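Asker: Build me a model from this:
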Amino acid sequence: MPQRMRRLLAGMATVLVTGMAMATPHAGSPWWKHSLILEIYPRSYGDSNGDGVGDLNGITAHLDDVRALGADAIWIAPMYPSPQVDFGYDISDYRAVDAQYGNLADFDRLLAEAKKRHVHVILDMVLNHTSDKHAWFVESASSRQNAKADWYVWNDGMDANAPGVTAFQKRFVHDGKVPPNNWESVFGGSAWEWVPARRQFYYHRFYRQQPDLNWRNPAVEAAMFDAMRFWLDRGVAGFRLDAISTLFEDTRLRNDPERGGTNAQGDPNLHNQYSDNLPEVHDVMRRMRKMVDGYAGDRVLIGETYTPETSDLLPWYGGEHKDELHLPMDMIPGFGWQAKFDAGWFREHLQAAQTDLLGEPPLLVFDNHDNPRSIDRFGDGRDDVARARIIAALLLTNRGVALTYYGAPIGMTTSTPARKEDVRDPIGITGWPKEKGRDGERTPMQWTAGPQAGFSTNPTTWLPVAANYRTVNVASEMADPSSLLQWYRKLAALRRDNPALRDGAMTFVDTKNPDVLAYVREGKEPVLVAMNFSGEPRPLTSGVKGHGLRTLAASDASLGRSHTLDGTILPPYSVWVISFER
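Answerer: Down below sits the predicted model:
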């Protein structure tokens, strides 16, 4: 690490940890049940060697920042060897570290330094597919007679002139053959790719360089479980499972129904009835859960689970047996197609998370590496930070596990490329201009107001640093008591230390109010959380009776002077967190 960068990081670490109590695990429940998890995109968090790309040592250098935020764990997006077609989600070796991020020694050091700070390390695990450069696929694609011949999903295809062949299939003719059905890649075009050496198509749900593994072959499951054990044995706290619903496909290869219209790539819109969320995946989840639970230390399985309704998450927990994922992600409030900055919208889905999951902790997700940042999605261009404080309160005061994304606690914005030639994400290249890719939510972390936002000493970073880094950065916000970062830190500390916010049941009040969302976290000293989603002042009419009022957090200073619950005027886009006695 260059000496100048080392001095800068060391100085920042000293500032950031000052006055921050270290979290200690709470007895009686798994560590993750009360946790705040921070997703880190390794290319964009900290560049320790000046090549313009983030790395593992850069993450290690910022572990004190993780603790200063109040996070209990980091989830690191894929850092395994990869051709980087999908920036790490195309893995060529599951038991190593990509050279641009470091090596296994660097990872072990990261793990050891994180443990000193009571920070758990969760890895992204991609089980659905490998890279086409993985040795398994290279062997499988070489012929129809080899040890890995059926480790991937292969098919002879159909005659191009066969009855029932769709116009979409006819766009992909090879030696008189077309793909066996109309299944599409998420990233455009057919989900089937022709290999002359086998005179067959292989299936790829995502990029053609990401062939799907054949999970109906027991040898595949055994190999992938062994890969997970490699990291569990090394000491990781668990895994976030990428695209976990896509492990199996219909054996009859039936066409997915068309929904009408076309997507950004110009392909027909489909309902993925036969290529996603098949029941066999739950058998795998039960076996995986049993394997992971065999390790000490409350290891955790988190699943990337997009569902239309909150109740659809229950099977991912394992239903009444609760023997599958510990934490399927609830994407609906943050990314649902109807998601909006509206008290009623969030009330409906927070209530569902309390009633539809048999008491299991929800995991609400508002930000990740695949979607524009929540400050932009829920902002109005004028009161974006005020609205972001409400999203932070929703995240950190609900009865569930909290997951955030690097940069969200300081209000990093989505920096979408303005020109196609600046796009790095392949889906943005193929889908331009309707689909501009995911570069905007993956820009380098903004640590300081200095060159390259303190992310790197290299003036050419893998993606450009966002233009607002001089005002939106960790150092500036740590020096400002009223900043968004300080708001996150305050709420995270309350979540950790206040018994009601940590363990209390969640009771909704004033449920007909269109502008104010309010709920009580029950306990010996209950906590009322009230949020005004309106740009106008609104009175609090919770109906809650109590005395001994004590403001724990308020986004507007005027609320700290209030001595009554109901009747208090909530300023526009404000949050009030109040402890009281019954």
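Asker: From here on, just use CA atoms for contacts and neighbour counts.
Answerer: Will do.
Asker: distance between the ends of stretch 450-469?
Answerer: Start to finish, the residues bounding stretch 450-469 are 9 Å apart (C-alpha to C-alpha, to the nearest Å).
Asker: Now do the same contact list for Y405.
Answerer: Shown in contact with Y405 (C-alpha atoms under 8 Å, 6 or more residues apart in numbering): 38-40, 367-369.
Asker: which one of these is nearest K116?
Answerer: Minimum separation from K116 among those (C-alpha to C-alpha) is found for L38, which lies at 17.2 Å.
Asker: Distance-wise, check the closest one relative to S482.
Answerer: 22 Å.
Asker: Specify the local secondary structure of the closest residue to S44 other than its chain neighbours.
Answerer: Spatially, and ignoring its direct neighbours in sequence, S44 is nearest to P444 (4.3 Å; C-alpha to C-alpha, 6 or more residues apart in numbering). When classified by DSSP: H, G, I helix; E, B strand; the rest coil, P444 comes out as coil.
Asker: Surely P444 and Y41 touch.
Answerer: No: judged on C-alpha atoms under 8 Å, P444 makes no contact with Y41 at a distance of 9.1 Å.
Asker: who's more crowded, those two?
Answerer: Per other C-alpha atoms under 10 Å, whichever of P444 and Y41 has more neighbours is P444, with 31 against 26.
Asker: list the contacts for F225?
Answerer: Here F225 is in contact with M288 (criterion: C-alpha under 8 Å, 6+ apart).
Asker: Name the SS class of the residue nearest to the spatial centre of the chain, please.
Answerer: Computing the C-alpha centroid of the chain and ranking residues by C-alpha atoms, centre = their mean puts N368 first, at 4.1 Å. Classification of N368 using three-state DSSP returns coil.
Asker: what's the nearest residue to it if we skip its chain neighbours?
Answerer: Once flanking residues are discounted, N368 sits nearest to Y405: 5.6 Å by C-alpha to C-alpha, 6+ apart.
Asker: quick one: that neighbour and H563, what's the gap?
Answerer: For Y405, the distance to H563 - C-alpha to C-alpha - is 36 Å.
Asker: With V474 instead?
Answerer: V474 is 34 Å from H563, by C-alpha to C-alpha.
Asker: more crowded one of the two?
Answerer: A count of neighbours by other C-alpha under 10 Å puts V474 above the other of V474 and H563, at 28 against 14.
Asker: show me what contacts that one?
Answerer: By C-alpha under 8 Å, 6+ apart, V474 lies in contact with 410, 446-448, 485.
Asker: Next: P362.
Answerer: Residues near P362 by C-alpha under 8 Å, 6+ apart: 327-330, 353-354, 399-401.
Asker: let's see it at 6 Å
Answerer: Shown in contact with P362 (C-alpha atoms under 6 Å, 6 or more residues apart in numbering): 353, 400.
Asker: ok, back up a step: for the contacts of Y405, which one is nearest G543?
Answerer: D367 (33.0 Å).
Asker: Any idea how many residues pack against that closest one?
Answerer: Neighbour count for D367, taken as other C-alpha under 10 Å: 23.
Asker: and for comparison, fold this next one:
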Amino acid sequence: MPLFMPTPRRLLSLCLACAAVFPPFALPQTLARPGWVGSGITTDLWWKHAVIYQVNPANFNPDNGSGIHGVTQRLDYIHSLGTDALLLTTIQPDPAHAQTIDPALGTLDDLDDLIREASRRHIRVILDLDPAISFTDLPNVARFWLNRGIAGFHVSGTDDNAHAQASTLRKATGSYLGQRIVIADADPTLTPDLRQRTYRPPNPQFPQLVLDTRPGTSTTLNATIIRPAIETLQDILQAGHSLPLLATDGPTYKRSMSRYGDGQHDLAIAKLIATLLFTTRAESLLFYGQELGVRSPAAPDAAAPLINWEEAPSEKKETDKSAAPPETTTPNAALEDADPNSLLNWYRQLSSLHHGNATLNSGSLITINRDDQNVLVMVRKPQTVTAISPVLVILLNLTAQPVPLSLKGDITRLHLRGSFLRTVLRSDDNMGTMHLESMTLPPYTAYIGELHY
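Answerer: Have a look, this model is predicted:
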């Protein structure tokens, strides 16, 4: 008989002892996404061609429960946008309690449930960390959240403190399986024109993604500003260590629907901005509700806009002159889901194209200058142009008037063959091909077409 017989009681005691000695690294890591691409089994990078959805849990408070629980309730909706990762704005109550959650937003159990349910839908969860967390505490704070299954962090700011924080977090995430990532902010002082094309990485540890808002947060729809800013996105790619992450909306910006809407073409303009977000060489960051046309509050101190998720609109009543202006109307997600021409479904189509089209994923980007007409023209060229892998041309009319275009000479100068564009997606109701010699873009129209001859 062996000297030691492992009875069930002894096995239980041994397991408890091991749990007390060894920190729980292995199992919680899998919560970020069981069997995810990049778990170590494959070399694919999940954060390439990613769509990230940023939310403030306070905007998701359900009737009974916390804001974090409310986000969990809407994961199927978030997943329908092709979301790869969910970015939560800061959930810690203050820098001194960086391993806890603000009670107004939920509990650690709520977060564990969110990570687990998001993982089942192949969505990772990323955290904003309070930039005031001390450097002494930061490594332990990072390990605390990574051990719970958090897939990475966003570092706010571009000063030396933010650079140092990003560097520390990059070292921490690099010791974990599952390709945990760091998102840093691009320096907003870089001028988006062709005279300034030098990009400085935010820190020497090279975050995987660099959030750049310059192309998408200008105050006007002006090609002379947006086109050069799109070109500067490529400087991040040319540095060879990080990928650009493009945003048009965010918690510190006036929402694009309020910034650009003119009261007449608001839906068309919103579809235009969405197309810009998904068709450059950058990854895409969506901010809660922009896919539904959520607007900024009428007053700076007003409550954050909420979404009507399921209720149908009430019957039309006599207009109340004292009622809130139209721009504060709550979007109805259920109605937009049912409408094939809605802004929500336009975002879904673009997200699907962003993920599935090889040319958008890895093709080069060339802009054609039509600033004098206030039109953005982007050419996306695959590594090898074939009949089944053609060049894509993206046309964005940033004006309220129809714009005539002729691109034949430009396409020839780029040593590309083609005479017409076969429609992939367009935001207006028109049909048919677009001929390079002569075409007309309707007001605020977004068009994506394959180049053919």
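Asker: what TM-score do we get after superposing?
Answerer: Once superposed, the chains reach a TM-score of 0.78 (TM-score structural alignment, normalised by the length of structure 2), with 385 aligned residues with a C-alpha RMSD of 2.7 Å.
Asker: Quick check: the aligned residue for the residue nearest to N368 of structure 1 in structure 2?
Answerer: In structure 2, Y405 of structure 1 lines up with F287, judged by TM-score structural alignment.
Asker: distance of its match from R170 of structure 2?
Answerer: Taking C-alpha to C-alpha, one finds F287 of structure 2 at 24 Å from R170 of structure 2.
Asker: what do you get for N64 of structure 2?
Answerer: Distance, N64 of structure 2 to R170 of structure 2, by C-alpha to C-alpha: 37 Å.
Asker: of these two, who's got more company?
Answerer: Counted by other C-alpha under 10 Å, N64 of structure 2 and R170 do not tie: R170 has more neighbours, with 24 against 8.
Asker: Checking that one next. Helix, strand or coil?
Answerer: Going by three-state DSSP: R170 of structure 2 is helix.
Asker: corresponding residue for it in structure 1?
Answerer: By TM-score structural alignment, R170 of structure 2 lines up with R289.
Asker: Excluding chain neighbours, give the residue nearest to its match in space.
Answerer: For R289 of structure 1, ignoring the flanking residues on the chain, the nearest one in space by C-alpha to C-alpha, 6+ apart is E324 at 5.5 Å.
Asker: Can you classify the one you found by secondary structure?
Answerer: coil.
Asker: residues near A467 of structure 1, how many?
Answerer: By other C-alpha under 10 Å, the residues close to A467 of structure 1 number 11.
Asker: ugh, wrong one, I meant A557 of structure 1
Answerer: Look at A557 of structure 1: counted by other C-alpha under 10 Å, it has 12 neighbours.
Asker: That one corresponds to which position in structure 2?
Answerer: A557 of structure 1 maps onto D429 in structure 2, by TM-score structural alignment.
Asker: Please apply the same query to H34 of structure 1.
Answerer: Under TM-score structural alignment, H34 of structure 1 pairs with H49 in structure 2.
Asker: Over to M224 of structure 1?
Answerer: Taking TM-score structural alignment, M224 of structure 1 has L138 as its aligned residue in structure 2.
Asker: With A388 of structure 1 instead?
Answerer: Per TM-score structural alignment, A388 of structure 1 is aligned with A270.
Asker: now do A352 of structure 1
Answerer: Using TM-score structural alignment, A352 of structure 1 pairs with T232 in structure 2.
Asker: what sits up against the host helix or strand of its match?
Answerer: Assigned by DSSP states H and E, T232 of structure 2 belongs to helix 223-239. Outside helix 223-239 of structure 2, the residues within contact range by C-alpha under 6 Å, 6+ apart are 192-193, 199, 215, 243, 371, 374.
Asker: Recalculate using a threshold of 8 Å.
Answerer: Contacts of helix 223-239 of structure 2 (C-alpha under 8 Å, 6+ apart): 192-194, 197-199, 201, 210, 212, 214-216, 218, 242-244, 280-282, 367, 369-371, 374-376, 398.
Asker: Any buried residues in it, and which?
Answerer: For helix 223-239 of structure 2, burial by neighbour count (16 or more other C-alpha atoms under 10 Å) applies to 223-237.
Asker: Go through those residues and name the one nearest S134 of structure 2.
Answerer: I236 (28.6 Å).
Asker: how close does the closest one sit to A142 of structure 2?
Answerer: From I236 of structure 2 to A142 of structure 2 the distance is 26 Å (C-alpha to C-alpha).
Asker: How about G261 of structure 2?
Answerer: For G261 of structure 2, the distance to A142 of structure 2 - C-alpha to C-alpha - is 40 Å.
Asker: more crowded one of these two?
Answerer: A142 (22 against 17).
Asker: Work out for me the element the more buried one sits within.
Answerer: According to DSSP H and E, A142 of structure 2 maps onto helix 138-147.
Asker: Provide the aligned range in structure 1 for whatever helix or strand comes next after that helix.
Answerer: Under the assignment DSSP H and E, the closest C-terminal helix or strand after helix 138-147 of structure 2 is strand 152-154. Mapping strand 152-154 of structure 2 onto structure 1 (TM-score structural alignment) gives residues 238-240.
Asker: so where do the helices sit in the stretch 51-200 of structure 1?
Answerer: 56-61, 63-69, 104-116, 135-142 (DSSP state H, counting those that start in this stretch).
Asker: need the ones you listed in CSV with mean neighbour count and distance to P572 of structure 1, can you?
Answerer: As requested, these are arranged in CSV below (neighbours: other C-alpha atoms under 10 Å; distance: least, C-alpha to C-alpha, whole Å):
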stretch, mean neighbour count, distance to P572 of structure 1
helix 56-61, 23, 37
helix 63-69, 22, 26
helix 104-116, 16, 40
helix 135-142, 19, 56
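Asker: mind giving me CSV with the ones you listed and columns for distance to G546 of structure 1?
Answerer: Putting those into CSV (distance: least, C-alpha to C-alpha, whole Å) gives the following:
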stretch, distance to G546 of structure 1
helix 56-61, 45
helix 63-69, 32
helix 104-116, 42
helix 135-142, 64
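Asker: and L301 of structure 1, which of those helices is closest to it?
Answerer: helix 104-116 (18.1 Å).
Asker: helices or strands up against that closest one?
Answerer: Judged by 3 or more C-alpha pairs under 8 Å, 6 or more residues apart in numbering; DSSP states H and E, the packing partners of helix 104-116 of structure 1 are helix 56-61, strand 120-126.
Asker: what span of structure 2 lines up against the shortest one?
Answerer: Aligned by TM-score structural alignment, helix 56-61 of structure 1 falls on residues 68-73 of structure 2.
Asker: residues in contact with stretch 369-386 of structure 2?
Answerer: Under C-alpha under 8 Å, 6+ apart, the answer for stretch 369-386 of structure 2 is 222-224, 227, 358-360, 362-368, 389-399, 403.
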